[in-house]
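Chemist: The following comprises the amino acid sequence and a computationally predicted model.
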Amino acid sequence: MLFWDPTFLILVPAILLSLWAQITVKSTFDKFSRKRSSLGENGAQFARRLLDSLGLFDVKVERVTGFLSDHYDPQNKVLRLSDATYNSFSVAALGVVAHEVGHAVQDQKSYKPLVLRNLSVPFANFGGNLSWIIFIIGLIFSTPTLLYAGIILFSFVVLFSLITLPVEFDASNRAIKVLPMVGMSSEEVVMVKKVLTAAAMTYVAAAFMSIMQLVRMLFLAQNRD
């Protein structure tokens, strides 16, 4: 009943938005991956130059497997670039690099939303791992305490996804502002903006999905009888 019930309809808009966001970010990245940047640097070289120009000499640049698995690790001060960006000379790749460097700058400046997101990671992981288990047990045994315990735990996931939004938007804004300063043409900056806007929509979709999941849990809890 839980896995095949009408409440799944609540998730349909979020599922459609997620699919659209994933398709859009892939197609946009693929499009501008075919545009070679006039800067003449690959992702790794550009990351090092950009970091050094911002005084972030202690941040290392490493390669990581996966497609667009690029990320900044604040604990180890490492900028990890995926196979799609590390050796790429494309406008899209350099845009992604600049975005991740934006996170490194946030870390350097102790950007409050980033600090808050980092602090919320353990709670989000804990809530994500246990919330549905506890909630389903509560449904099976009609135990309100477990139902609402699951909902509270999942609320940490929702909160994390919402905190992530300003962090990602700010990193992109920092990237767009710094790119002209390091020699990227205005035409290429426009391309980067399209790539980063498409990427941002995946975070919006994830936040919307978590909210709709929470709404579904509340609906199931209130109509358990």
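Modeler: It's in.
Chemist: C-alpha only now, for contacts and for neighbours.
Modeler: Noted.
Chemist: So which residue is dead centre in this structure?
Modeler: By Cα atoms, centre = their mean, the chain has its centre lying nearest to residue 203, at 5.0 Å.
Chemist: Same question for that residue, what's its three-state structure.
Modeler: Per DSSP: H, G, I helix; E, B strand; the rest coil, the local secondary structure of residue 203 is helix.
Chemist: Residue 167 is in contact with that one, correct?
Modeler: No - judged on Cα atoms under 8 Å, residue 203 makes no contact with residue 167 at a distance of 10.3 Å.
Chemist: and the residue nearest to the centre of the chain, how far is that from residue 219?
Modeler: Distance, residue 203 to residue 219, using Cα to Cα, to the nearest Å: 24 Å.
Chemist: before we move on, what about residue 208?
Modeler: 16 Å.
Chemist: Counting neighbours around each, name which of the two comes out higher.
Modeler: Under the criterion of other Cα atoms under 10 Å, the comparison of residue 208 against residue 219 puts residue 208 first, with 21 against 13.
Chemist: Let me know the secondary structure of the more buried one.
Modeler: Residue 208 is classified as helix under three-state DSSP.
Chemist: Residue 96 should be in a helix, yeah?
Modeler: Yes - under three-state DSSP, residue 96 falls within a helix.
Chemist: tell me the contacts of it?
Modeler: 70, 85, 192, 195-196 (Cα atoms under 8 Å, 6 or more residues apart in numbering).
Chemist: cutoff 6 Å now
Modeler: Contact analysis of residue 96 by Cα atoms under 6 Å, 6 or more residues apart in numbering lists nothing.
Chemist: Show residues contacting the one helix or strand residue 49 maps to.
Modeler: Here residue 49 sits within helix 43-53, counting by DSSP states H and E. Applying Cα under 6 Å, 6+ apart, the external contacts of helix 43-53 come out as 85-88, 94.
Chemist: go again using 7 Å as the cut-off
Modeler: Helix 43-53 is contacted from outside by 57, 61, 85-89, 93-94, 97, 101, using Cα atoms under 7 Å, 6 or more residues apart in numbering.
Chemist: I'd like the distance between the residue nearest to the centre of the chain and residue 158.
Modeler: 12 Å.
Chemist: Residue 195 touches residue 92, doesn't it?
Modeler: Yes - with contact defined as Cα atoms under 7 Å, residue 195 and residue 92 form a contacting pair (6.5 Å).
Chemist: Comparison target below:
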Amino acid sequence: MNFFGPYTPLILLIFVASMLIQASLTRTYRTWGQIRNARNLTGAQVARLMLDENGLTHVPVQMVPGQLSDHYDPVRKTVNLSESNFDVPSVSAMAVAAHEVGHAIQDKVRMPALVLRGQMAVPLSLGMNLAPFLLMIGVLTQLSGLLWLGAILFGAALLFHLVTLPVEFDASRRALAYLNTRGLSGSSEGQNGARSVLTAAALTYVAGFAMALAQFLNVLSIARSSDD
């Protein structure tokens, strides 16, 4: 029994692909981050406008440090935009801000997938911190029980990534629909730019799911071999 299951090469391949996808996202984000949007609105202004028009006037828009650190906090009910998006009137800032407000709207309507993801986040975070140690100890001691427990935790992580996909895709759909309907994207160039930014971001979640799937299959294979 060893740490390397039959899916290890696939994991390495997906890891390389993930790095390429992340590089593509960074390149796309920077490209459209240098182009002003049609209405010359900052990310914060776009977020505020979209929130207010969807009955979320109580949700504040805040600036947080970092790049691509944008997120919606369902606990504090805040839309948080990175420094590079908060007060910049670019196509990238517009797209990212609208996407995060999309999550706020999901929270308002209690989208089942978003609620489930929120319920899974904390316990799963704790479990995934333990999973690698369980796998390592299980292999070293040849205790199949630990390996199967690790496999269950990796399976839970896979479920989390699976639930995340519709949440992120729906937020981007809401964002693009709003920007186009309100004319904030402007010309076809602006529309294509917003779509490119959100598509590149979505691919990172697809890569995350693929990695979680490969890791789960690998650990499952190691656990099964321990019973032979």
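Modeler: Thanks, I have the structure now. Keep in mind that what you see is a predicted model, and the values were worked out from it rather than measured.
Chemist: Can you give me the TM-score here?
Modeler: Here the superposed chains carry a TM-score of 0.94, computed using TM-score structural alignment, normalised by the length of structure 1; 225 aligned residues with a Cα RMSD of 1.7 Å.
Chemist: picking up where we left off before, alignment lookup: the residue nearest to the centre of structure 1 to structure 2.
Modeler: Alignment note (TM-score structural alignment): residue 203 of structure 1 maps to residue 205 of structure 2.
Chemist: Let me see the contact set for residue 205 of structure 2.
Modeler: Residue 205 of structure 2 neighbours (Cα under 7 Å, 6+ apart): residue 165.
Chemist: Correction: the previous question concerned residue 21 of structure 1.
Modeler: By Cα under 7 Å, 6+ apart, the contact set of residue 21 of structure 1 is 198, 201-202, 205.
Chemist: Helix, strand or coil: sort out it for me.
Modeler: Under three-state DSSP, residue 21 of structure 1 comes out as helix.
Chemist: In structure 2, what sits opposite it in the alignment?
Modeler: Matched to structure 2 by TM-score structural alignment, residue 21 of structure 1 sits across from residue 21.
Chemist: and stretch 120-136 of structure 1, how far from structure 2 on average?
Modeler: In the superposition against structure 2, stretch 120-136 of structure 1 averages 1.4 Å from its aligned positions (mean Cα distance after the TM-score superposition for structure 1).
Chemist: what's the burial count for the aligned partner of residue 212 of structure 1 in structure 2?
Modeler: Here residue 212 of structure 1 is matched to residue 214 in structure 2, going by TM-score structural alignment. Residue 214 of structure 2 is flanked by 21 other residues according to other Cα under 10 Å.
Chemist: Would you confirm that residue 214 of structure 2 contacts residue 8?
Modeler: No - when contacts are counted by Cα under 7 Å, residue 214 of structure 2 is not listed as touching residue 8 (8.0 Å).
Chemist: which residues of structure 2 fall in strands?
Modeler: Along structure 2, counting by DSSP state E, strands occupy 61-64, 71-73, 78-82.
Chemist: Need the winner for burial among those strands.
Modeler: strand 78-82 (a mean of 24; mean count of other Cα atoms under 10 Å).
Chemist: Report all helices and strands that that one contacts.
Modeler: The contact analysis (3 or more Cα pairs under 7 Å, 6 or more residues apart in numbering; DSSP states H and E) places strand 78-82 of structure 2 against strand 61-64, strand 71-73, helix 91-109.
Chemist: what's the last one aligned against in structure 1?
Modeler: Aligned by TM-score structural alignment, helix 91-109 of structure 2 corresponds to residues 91-109 of structure 1.
Chemist: and the matching stretch, how far out from the chain's middle?
Modeler: Computed by Cα atoms, centre = their mean, to the nearest Å, the chain-centroid distance of stretch 91-109 of structure 1 equals 13 Å.
Chemist: Ok, stretch 61-80 of structure 2 next?
Modeler: For stretch 61-80 of structure 2, the separation from the chain centroid amounts to 13 Å (computed by Cα atoms, centre = their mean).
Chemist: How about stretch 145-153 of structure 2?
Modeler: 26 Å.
Chemist: ok, the residue nearest to residue 69 of structure 2 when sequence neighbours are not counted - contacts?
Modeler: Nearest residue to residue 69 of structure 2, sequence neighbours excluded (Cα to Cα, 6 or more residues apart in numbering): residue 82, at 5.4 Å. Going by Cα under 7 Å, 6+ apart, residue 82 of structure 2 touches 63-70.
Chemist: Any figure for the gap between residue 82 of structure 2 and residue 43 of structure 2?
Modeler: Distance of residue 82 of structure 2 to residue 43 of structure 2, given as Cα to Cα: 9 Å.
Chemist: Ok, residue 122 of structure 2 next?
Modeler: Taking Cα to Cα, one finds residue 122 of structure 2 at 29 Å from residue 43 of structure 2.
Chemist: so how far is residue 30 of structure 1 from the closest residue to residue 35 of structure 1 other than its chain neighbours?
Modeler: Closest residue to residue 35 of structure 1 apart from its sequence neighbours, by Cα to Cα, 6+ apart: residue 90 at 5.3 Å. Using Cα to Cα, residue 90 of structure 1 is found at 10 Å from residue 30 of structure 1.
Chemist: Settle it for me: which of those two has more neighbours?
Modeler: residue 90 (26 against 16).
Chemist: ok, residue 24 of structure 1 touching residue 198?
Modeler: Yes - in terms of Cα under 7 Å, residue 24 of structure 1 counts as a neighbour of residue 198; the distance is 6.1 Å.
Chemist: So between those two, which is more surrounded?
Modeler: Counted by other Cα under 10 Å, residue 24 of structure 1 and residue 198 do not tie: residue 198 has more neighbours, with 21 against 18.
Chemist: In this model residue 22 seems to touch the more buried one, though I could be wrong.
Modeler: No - with contact defined as Cα under 7 Å, residue 198 of structure 1 does not count as touching residue 22 (8.5 Å).
Chemist: re earlier: with structure 2 overlaid, report how far the helix holding residue 49 of structure 1 is off on average.
Modeler: Looks like 1.3 Å for helix 43-53 of structure 1 (mean Cα distance after the TM-score superposition for structure 1).
Chemist: Kind regards, and thank you for your time.
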